[in-house]
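# Structure, please.
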Amino acid sequence: MKEGTLLWTPPPERFAQSNLERYRMWLHAEQGLLFGDYEELWRWSTAHPDTFWGGIWRYFDILSDTPYDRVRTGTGMLDTQWFVGSRVNFAEHALRHESVDPDSVVFCHSSEIRPLAQMSWGELGGAVRRMATRLRAMGIAPGDRIVSYMPNIPETAIAMLATTAIGAVWSAAAPEFGAPTVIERFGQIEPKLAFFADGYSFGGKAFDRRSEIAAITDALPSLETIVWLDYAGFDAAPPSPIASHSFADLLAGPPIPREDFRYERVPHDHPLWILFSSGTTGLPKAITHSHVGIVAEHLKVKNLHMNLSPAKRNFFYTTTGWMMWNSVLSSMLAGSSAVLYDGSPVFGGIDALWRIACDARATVFGASPTLVQSMRAAGVKPSERFDVSSIDTIFVGGAPATPDIFAWFYENVRDDAWVVSSSGGTELCSALVGGVPGKPVRAGEIQGRQLGMDVHSWSDDGDELTGEIGELVVTSPFPSQPIYFWGDEGQKRYHASYFETFPDVWRHGDLIKFTDDGGCYIYGRSDSTLNRFGVRIGTAEIYRVLEGVAEVSDSLIVCCEMPDGGFYMPLFVKLAPGHSLDADLVKRINRQLREQASPRHVPDEIVAAPSIPFTLTGKKMEVPVRKLLMGQPASKVASRDAMADPGVLDWYADFANRPEVAALRRTAKEGAPVA
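The predicted structure follows:
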């Protein structure tokens, strides 16, 4: 399938009934604005950000104790503040639909442990109010950090909403993460209370996490309270010197009427949650978002770009350690319900996700391209095995989606579905480019820039590019930018992560190409962050685990996004004198990565290398090695004058030309670059 091939054109009546068209007509009635096409609307939204975002506030009737003084203040991307003077609460907006129809479904949920069940808006709202009230009684105050080590189940959603309802700050790690990986995250933010589940199930096997929980608890001296969920059937909580409460006990008690509960409306710069994304050095970045920024951004993207509504059910396969979990729960801002699933995406068969989606009558099906590629390779045909009639939107995200994956949906699911891809990330907990209702679907193409997102493709010299691959940059502030990285004194790390390449311009780290009509294609990471099955992994996370392997004196890890939608992540190790890379050592390295980090940290291959390439300034040359494996010549990937040992790169160039490595690149399609 050639990149850009037209696959589907939505009928005019479908766009006429979309949220985006209703918003466009509101702009005409409210402000006398009329736009000929979407690109014109997008250009206006970025040229007049105060008018646009102020309109979003009014259109969605954002609730605030006080009116904001100004839509934004500041002169640059790092110092801009949004809706200064307002006081807003995320959970209040997420649960607003409860008052409209408390008996309708908000969650369809299942797991490998639990059968499919439903939860109503009234049940969720009641549970959140009881939990939030108990948290307040424990002394949890606005600004206190609360963390979670629980799976993708309703209890975790209740904990998050209760935390944010009282102005405390939420952060989560998925239960498959090993204790060291969790500690290096939570240790940065000094949590006061933790929600723990005893374990989880994956692939039909139950995993007891009580020993990991004990290690995490011991390593967090700030913890005062544990809330314990008996989920996987491992009974007692591990011994702990601090107070422990049962999750079920905290939900017990008489109902608390909506009118008797007070949401903590917080200032514009008050933190909502802390998401973690890793760079190539140091600890994972503690990315902190605000209530008002996420509320404004998610109201926009869920309604206008994903076209969600109370009639929709949104399913995307995710774990609680990925920003997509937060994004799925934000479906509630549009009055939409969410489908939650905890377990392996192939438990019960390679087509398990389709069974889950169809049993829950999801209208939106979402998964990473890697999972879809596995289904495609296995010959899965969902329309032949399941009733897919409820699914009208297919969302593929987390990594670039190939033209063949787009075509597979139309051939094997529905020929009239809206297939959407997007790119954004943890940094903004949303999308920079993504779906545009009414635009045609073309193979591999993301439909357009999202409203209010001033996104461009730039050359290395900062020139605007169209029809060519360049760096994805954002040239104007946006509300869901991080308000800061937690503990980042002077915003030094924040600045270094996004603003060092182009002054006061956000360099996102993706390679992107825009078409003349605003569509775009993402070609993977331009930096050395690993993209493993749609989840970013910092190379430093790998290196920290390997420091505990005595036989390994140094290492280098890269991840290549291949043109067939898959990934190739080799780990190169320089062995200590007297040691060899035998099967036992390979097995032990993989086991430690799996247990101390997560299964996603396990490489596809471990290769013994004579040395690790460094620059003269002491930086590992991850990006040049990745480019070599993706097919670029050694003369183009690095300056030998800048290398500590120029001859080292020759070995990696030879490795890249080995038949088994070169074969990974031979599936390149016309118009689909691999680097």
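# CA only for contacts and neighbour counts going forward, please
Fine.
# now the strand with the most length in the chain, how far from the centre of its chain.
Secondary structure assigned by DSSP state E gives strand 506-514 as the longest strand of the chain. In this view, strand 506-514 has its centroid 17 Å away from the chain centroid, taken as CA atoms, centre = their mean, to the nearest Å.
# Whichever helix or strand comes after it: which residues count as buried?
Sequence order places strand 520-525 as the next helix or strand after strand 506-514, per DSSP states H and E. The neighbour-count check on strand 520-525 (16 or more other CA atoms under 10 Å) flags 520, 521, 522, 523, 524, 525 as buried.
# run this one through as well so I can compare:
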Amino acid sequence: MTGLDDYTSWLAAQGKEFTSYDELWRWSVDDLAGFWTSIWDHFEVGGAYDRVLGSTDMPGAEWFPGAQLNYAEHMLGEPGDAERSAVLAYSQTRAPASLTFAELAGQVGRARAGLQRLGVGRGDRVVAYLPNIPETLIAFLACASLGAVWAACAPEFGARSVLDRFAQVEPTVLLTVGGYTYGDKQIDKTTDVATIRAGLPTVRHTVSIPYGQYEVDGALSWPELLNEPAPPEFDQVPFGHPLYVLFSSGTTGLPKAIVHGHGGILLEHLKAHALHLDTRPGDRILWHTTTAWMMWNILVSGLLRRATVVLTDGNPQYPDLAAQWRLAAEARVSLFGTSPSYLAACRTAGVEPGELPALRTLGITGSPLPGEIFDWAAEHLGDAVHINSMSGGTDICSALIAGNPWQPARRGELTAPCLGVDVTAFDAAGNEVIGQVGELVVRQPMPSMPIGFWNDPGDHRYRAAYFDSYPGVWRHGDWVTMSPERSFVISGRSDATLNRGGVRLGTAEFYAVVEELPGVADSLVVHLEDPDGGPGRLLLFVALAPGIELDDALRQRIRQALREQLSPRHVPDRIDAVPAIPRTLTGKKLEKPIKQILQGRAPAEVVAPDAISGYATIGAFTA
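The predicted structure is shown next:
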């Protein structure tokens, strides 16, 4: 029985019966209080509260006033879960490791006691410059158990990017490694760690986790922090008490420090895992992610469902592209999360997923899933695997639109709105539009919408980020087309609009056509508007496969494919080759920053070098 079946059977016993997903979704947004009460009760969150919604204002919705809880307590399970597998860790730096729920709880208790000895208490900030290893999860849960606030950056971030993030929250404790292994390369981070420590004057203690050959001088060691046994305890905090701070990509300025709360993340991740990802007790979840990406937070929340989380660090494509598929088979993974770009690379290289008898769900995040890549995955994985393409983000630390066990996956589309999410498409005047491109918006509050941004008096930055366009309505920043059946197609970021001759063109559809062509490995499209109102110039940049040159014949094939598969408006005015397409560290193309550079702004004004991969290639982009 799926998690959705179990939930709806429970609802039926309460007198609420639903015969379709659409009917269930409509109830979930028409009766927000009833729906979120059912999530609280079905998943046995426990404890009293005054009411479900004290205020429905956006921003400023007040969820479950009067409630006292702790996210970490729900993550570590009940006594009956003690011998269940909680963590499997695979690393390129050290040997595999595993933890049961009892062992995880014991380590969290020790880490909590150690942090208390360092003076950490409710509201203090603990920051981690750590890879995706068990110690990171342990420290995070120990921090949460105290009501302290967590923030993390992955070790591949440079010192400047880390300081741009961590300095905003003024931490008291820094946890770090001195380096790591990436494939066959040893990466020394001790110089960056020294710079970070010097740039964080509020840090009173640095804790170094033994990891690889590089050591951090003058720091408390992780074994010293955990040297005293202590039972795990959990400070009860209000529903909206800060749990962690997630940071935006920071490609065009200081990263937004987005604050998420204990209760909102607890309820949203219970719902997402059980009712959309179909995570069940005993499942194993592999989602290659760094600790800086919100997918790490989603991954580890699999513990809420008593699943085993598979932690990985290093180069996911070492020694070859098939490495992730082999690991999924070895770990007997039931939920494997990946990106369209990885699947596309496997398809191009002829990589076969192989036998994956435990796999039930393929999770897709990061960018839209082109129809051709969907076909490849469906063909190679078979009908027993549900392809669940999802769209959401760091802002809500979950999905807005996703698949579910009751509806088949839709080729080239996102299946449906998530339960409890009143998502739709708006035109510029704020009217709902069907069958045409509009802004992706959310009309009612979600528990995991941010508490706010850190150090943002009056919520000025927060309001400007999401609520300036449509007062009282969340604007997510994506172009989307909604069908009459409420499936969705994401066309690209609305802040990187291609508006040619008054017609909006989505970037995702360009990439789906261009990157399907033999020899094209990656691409980026930019529209430079004409200040006099003309059509402007549409520029396409392509990164080519090894040994391929951009000659007139390839340019003609690209133009012909765009004209035939999309429209004459999609044919670029110019096509240039570049060494690589620069991306954020979470894999998003730098559409808006490249456009700003082509319009004359200096790269240093719009791009933080440490916040992107491929910074050295920016000079190849010319107008």
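# okay if I get the buried residues of strand 520-525 of structure 1 as JSON lines plus distance to residue 180 of structure 1?
Shown next, in JSON lines, are the buried residues of strand 520-525 of structure 1 (distance: CA to CA, whole Å):
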{"residue": "520", "distance to residue 180 of structure 1": "38"}
{"residue": "521", "distance to residue 180 of structure 1": "36"}
{"residue": "522", "distance to residue 180 of structure 1": "33"}
{"residue": "523", "distance to residue 180 of structure 1": "32"}
{"residue": "524", "distance to residue 180 of structure 1": "28"}
{"residue": "525", "distance to residue 180 of structure 1": "26"}
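# what two of those have the greatest distance between them?
Spanning the widest gap among those are 520 and 525, at 15.0 Å by CA to CA.
# which residues of the stretch 201-350 of structure 2 fall in strands?
For the stretch 201-350 of structure 2, applying DSSP state E, counting those that start in this stretch gives strands covering 205-208, 220-221, 237-238, 242-247, 257-261, 284-287, 308-313, 335-338.
# Switch these over to CSV, and while doing so, append mean neighbour count and distance to residue 117 of structure 2 to every line.
Putting the strands of the stretch 201-350 of structure 2 into CSV (neighbours: other CA atoms under 10 Å; distance: least, CA to CA, whole Å) gives the following:
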stretch, mean neighbour count, distance to residue 117 of structure 2
strand 205-208, 22, 11
strand 220-221, 17, 12
strand 237-238, 21, 21
strand 242-247, 26, 20
strand 257-261, 25, 25
strand 284-287, 27, 34
strand 308-313, 26, 28
strand 335-338, 22, 38
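# Any chance of CSV for those, columns distance to residue 531 of structure 2?
Below are these laid out as CSV (distance: least, CA to CA, whole Å):
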stretch, distance to residue 531 of structure 2
strand 205-208, 53
strand 220-221, 59
strand 237-238, 52
strand 242-247, 34
strand 257-261, 35
strand 284-287, 45
strand 308-313, 47
strand 335-338, 41
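# Just tell me which of those ends up closest to residue 82 of structure 2.
Using CA to CA, the strands of the stretch 201-350 of structure 2 put strand 308-313 closest to residue 82 of structure 2, at 12.6 Å.
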